[in-house]
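Provide a 3D model corresponding to the input given below.
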Amino acid sequence: MTQPLFYKDLFSGQHSYTEKELGRKGLSLAQLVAQNIPVPPFFILPPELFRSIIASVFKDTSITSLESFREHVNTLVLSKETMQQIEAEYAKLSGFGKAWVAVRSSIVAPEHPTSSFSGLLASKLNLRGTREIELAIREIFLSLFADRSYDYLKRNSISYGDVSTAIIVQKMVQAEVSGIMYTYDPITNNGKHVSIEAVFGLGDVLTEGNINPDIYTVSKTTLEIIEKKIVPQEWMKVRKMGEKDTLEHLQKITISQMWQYSQKLDDSLVRELTALADKIEQATGTPQIIEWAMERGSLYVLQAKPMELDNTAAMPKIHDAARKISSLKDIDEFSELSNTTEISFSHEAPMVDSPKMPQETLLFTGTPASSGVAYGETILLPNASSMTPEMLTSLKETTTKKHILVTDEFTSELEPLFYLAGGVITNFGGANSDVGLVTRETKIPAIVGTRIATSYLQSGALIKMDGSSGAIYRVDFLPEEFPATTEKTVTLHKKKKLKKKINTAVSPILEPPAQVPILEALAGKQTIEKTPVQKKSVHDSPIKIFLTGSTVSEAVFLPSKHAAISSNATTFMIPVSNAAVSERAFIKKVKKESTATIYLLLSDSPSLDALLSAKRTLAAHSIRRSKRVPYIVNVGSMYGLLNSKNLIDLSIDGLLFDLPKLSRVYRPGTTSIDAELWKLLRETLRSVKKQKLSYIGLSLPKEFFTLPLRKEIRELLKEGITSLVFAEPVTSATEHDMQKIEEEIMGVQLEKV
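Predicted coordinates for the structure are as follows:
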């Protein structure tokens, strides 16, 4: 066998290691050590040990089946030379005495980089002495030939000849708190935040899905804690002393009631972990899933692995970049993006008759673990202890994509069913539990950590589950099919460098040709061939104008003054407060009776947490953010104005600066708008317009609906305003008035160019 590699010796020479020599996990640990990330000491047994042992087993002619092969592996004894090498490395790791260690696999499969092998191979914690290390190595080798692993390889067309494993022996961190961090949210596709899961005690309960963790959402740039979800924890897993009958020395202990509801990490440690996660992501160049632990106030990284992002995760970035093109500068910037990426667009045929959709009643929510929406009939699975082989066989034969599995927690025996079902709901677990990893790989929705699913749902219930929001609904029937999408889809693949020019090949990603290029053509920066001159209307303006209760094409509807819905309207803006029944009904009415874009106007809450809570409430009531239903935050307080950049990090589509409200809070008791407030607005607009939001609006009192436009408004229009909103009724407004204001706005825009 090749000599074991002690972690400090990995960088003693000029040799550059690869996955074939260290395995994926071992290579990741080596990279972390190179970046001075705090990692517990370890040594690696290279994959040659596995290959040599398996080769010796295959020489036995008595082996005629996979079962007899497993029996043979289970009786393996490592050679004297191998054990001496392990003893030498274990002594270096231990120093004086015998160290407690964890023994883990490090998969080697360079021919299959997209296959995760998550949760397939065994890991053993809190072992002591070389004899226990030897037993753990045998169990890890054996787990690669278990039914679960065999099924996975067969399902993914992977040969055993393409797979091996190294072994990592790492000093055990006796964690008071441990968990998992994501540097990129796989559910919302948000790369600006770090999501941290934390539990008391050892963290393997997270991957096993035994406990619901605390969840902290933190901004990478400001280290501001945007959201905390504190979940009670009744027990934790710790080391057990004096146990000799089992390989792992572990036990569950009950947590006192005083501590069950406490926050697992204080805010300073949350920020320290976020900075650590960002450093690892910067060093590796890819989004990461990071396992961490804290012992005696010190943080350690146990492992880091790249997140599996497919094209669907990249789509929103490309699509948003395309959607926000409004000037030649933006087109140049987008062309740079296109130098290495070809973007092709396709439209599905519009439906003539949409299928009838069922009535929905919200039941409860959980933690999103895999995105997507599924309708189905529930199958309530029994506990693992009562699941017989006959029951499992029967379930394999009857489970289809029209079924949603409901279970207390994940067990390896249930995994084959996940490939057959349409969705999974569990009582316990986090986003990075085995449930989340398997369902994201099989691309079915999953909701975990509900705590009550198996008590609330019985087999045969008809439900809808939304893996993006974590909401579960009762429905009155199952639809035959989902409504066909009419949105543009994006396909990404490498191509040759594109020239920077505008042509019909890219026009589908813009607004219709008569709208977007007007500004550039008037400025003499672009020639539009064979485009007839059209009479300007509300639709042609680069700046949208909204009027309260109006029947013109852009209108603001206040909840207390719902106006008739114009059939030819292109855009509505609807203020929403707490998703009251009347508001939900009206929004659904607008969606049903028109094809207009519907801006949902959210109040700027007293805190970022409150705004996130409002977004979840809307999603739970089936009012979800989409291309047709963007979320806009109404900035009407000094808190909102001063935190505008932080609001943008909450995955919103735009900001509406409410000038009347801001004026009242900036100078209470006055009716005029202070000059300092105009200045503050200009400075804020200059900072937020760099974020390239799809919408930046200014809400004005009705007396501002005059010509010529006030000087202050003209100045703000030059700072990136895309919309003027008159939230008070302008009773004298006509199409002629709108056109005159639009013409002046065009003049301001040309001044800017």
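
when you work out contacts or count neighbours from here on, use the C-alpha atoms and nothing else.
Noted.

give the contact list for residue 185.
By C-alpha atoms under 8 Å, 6 or more residues apart in numbering, the contact list for residue 185 reads 191, 193, 194, 195.

between those, which sits nearest residue 749?
The closest of these to residue 749 turns out to be residue 191 (C-alpha to C-alpha; 33.1 Å).

here's the other one to compare against:
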Amino acid sequence: MIIVPISSLKKSDILLAGGKGASLGELVQAGARVPPGYVVTSIAYKNFLEYNGIDKLVARLERRDGDPYALAARIRSAILEGEMPGDLSRELDKVSNEFMRDFLAVRSSATYEDSPEFSFAGIHETYLGVRGADVESYVRRVWASNFEDRAVAYKLDNKIPPSKVLMAVVVQRLVNPKAAGVAFTLDPRNGDRSVVVVESSWGLGESVVAGEVNPDRYVVSKITEEVLKREISNGKNTMYVLEGGKVVHKEVPPELAAASSLEDGEVVEVARQAVMLEKYFGHPVDVEWAIERDVYILQSRPETVWSRRKTSGEWHSTGDLLKDIAYNLLSFKL
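So this is what the prediction gives:
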């Protein structure tokens, strides 16, 4: 299993596909529409290192046999210049041919053998706008990022043996959405679990996730799927879009900045997807999504603020009887 479709994975495959790859696979199992792609597995990574004798350099790094950063530089060079095993080369060619006309995201998906849930967020590389023909080159770059100075320092500081950090790589079609954002299966302002809150802005979702814009905000009833409230922001004055394979930062014209980034039908579909994931995972979630004709789910995380608060067992009243019934049934374990 050197390269596997994302759609074949599940969260228990974390040692094979890394945290990111396994999480994407689990979203597919939940019924979400995820941008298509593959994971170059940790087995492929290990096979490549052993095939080129790079594992011996990694062992030296682990023993502190020499300057660790000089050894890391040698390892990076060996990864970028090493020979690709024939079976892996053929599988990468298949992926390249499938996505020859697409732009891709090539992302690290590292996992620590002795503690699979250990987070390496922000430590390794991600590349956006990769052409299909360049997949192999960028897979090598992601592998090599396992031995960038900051990654080596992180491992050494946390007493993590470098040989135990396995690098899978996610290769996924990059969507170019009209709008994107985050959906919460409770109201992040007050913890109301009877609604879904959808935040949206134009283009890629980075501007919303990073807090660079004041997004549109829609509140949707979980019971009736009615859009209960719309807060259309005129502060959507910047966006990120995909142009020629590059993520470009652009100013939004005033008339577009003040317009609703979603139609009601789109809002409801995003909310449905979020509720589906909440039911599947069994807890409130916040979901990164994007619309490129269809609604794509990019990531789902547990909601961690209101979900950790212990409920008092008291009846919550807003003055709206139907909403009170929905809120209390959804919020408390009776």
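
the helices in the stretch 151-300 of structure 1, which residues?
Using DSSP state H, counting those that start in this stretch, the helices of the stretch 151-300 of structure 1 run over 204-207, 257-260, 267-284.

most tightly packed of the ones you listed?
Compared across the helices of the stretch 151-300 of structure 1, helix 204-207 shows the largest average neighbour count, a mean of 22 (mean count of other C-alpha atoms under 10 Å).

now it, how far from the chain's geometric center?
Centroid separation for helix 204-207 of structure 1 versus its chain: 19 Å, with C-alpha atoms, centre = their mean, to the nearest Å.

what's the closest of the helices of the stretch 151-300 of structure 1 to residue 647 of structure 1?
Minimum separation from residue 647 of structure 1 across those (C-alpha to C-alpha) falls at helix 267-284, 18.9 Å.

that closest one against structure 2, how far on average?
Superposing on structure 2 and averaging over aligned pairs (mean C-alpha distance after the TM-score superposition for structure 1), helix 267-284 of structure 1 comes out at 1.3 Å.

sorry, back to before: in TSV: the helices of the stretch 151-300 of structure 1, plus distance to residue 231 of structure 1.
Output for the helices of the stretch 151-300 of structure 1, formatted as TSV (distance: least, C-alpha to C-alpha, whole Å):
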stretch	distance to residue 231 of structure 1
helix 204-207	13
helix 257-260	8
helix 267-284	16
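
which position in structure 1 aligns with residue 215 of structure 2?
Aligned by TM-score structural alignment, residue 215 of structure 2 pairs with residue 213 of structure 1.

cool, residue 105 of structure 2 as well?
Using TM-score structural alignment, the equivalent of residue 105 of structure 2 in structure 1 is residue 102.

one more: residue 180 of structure 2?
Superposed on structure 1 with TM-score structural alignment, residue 180 of structure 2 falls opposite residue 178.

wait, its match sits on residue 199?
Yes: between residue 178 of structure 1 and residue 199 there is a contact at 5.6 Å, judged by C-alpha atoms under 8 Å.

burial of residue 394 of structure 1, as a residue count?
Around residue 394 of structure 1 there are 11 other residues, counting by other C-alpha atoms under 10 Å.

assumed it was part of a strand.
No: counting by DSSP: H, G, I helix; E, B strand; the rest coil, residue 394 of structure 1 falls outside a strand, being helix.

picking up where we left off before, distance of the nearest residue to the match of residue 105 of structure 2 once chain neighbours are set aside from residue 417 of structure 1?
Of all residues not flanking residue 102 of structure 1 in the chain, residue 125 sits nearest, at 4.4 Å (C-alpha to C-alpha, 6 or more residues apart in numbering). If you measure residue 125 of structure 1 against residue 417 of structure 1 using C-alpha to C-alpha, to the nearest Å, the figure is 28 Å.

kindly report the same for residue 262 of structure 1.
Shown here: residue 262 of structure 1 relative to residue 417 of structure 1, a distance of 36 Å by C-alpha to C-alpha.

in terms of neighbours, single out the busier of those two.
Remark: of residue 262 of structure 1 and residue 417, residue 417 carries more neighbours, 19 against 14, as counted by other C-alpha under 10 Å.

tell me the SS of the more buried one?
Applying three-state DSSP: residue 417 of structure 1 is helix.

right, and it touches residue 394 too?
No: between residue 417 of structure 1 and residue 394 there is no contact under C-alpha under 8 Å: 10.7 Å.

need the contact list for whichever residue in structure 1 pairs up with residue 266 of structure 2.
Using TM-score structural alignment, the partner of residue 266 of structure 2 in structure 1 is residue 269. By C-alpha under 8 Å, 6+ apart, the contact set of residue 269 of structure 1 is empty.

returning to what we had before: of all the helices of the stretch 151-300 of structure 1, which lies closest to residue 520 of structure 1?
Proximity to residue 520 of structure 1, assessed across those by C-alpha to C-alpha, is greatest for helix 267-284 (38.2 Å).

now that closest one, how far from the centre of its chain.
The answer for helix 267-284 of structure 1 is 17 Å, by C-alpha atoms, centre = their mean.

check stretch 30-41 of structure 1 too.
Per C-alpha atoms, centre = their mean, the displacement of stretch 30-41 of structure 1 from the mean C-alpha position of its chain is 26 Å.
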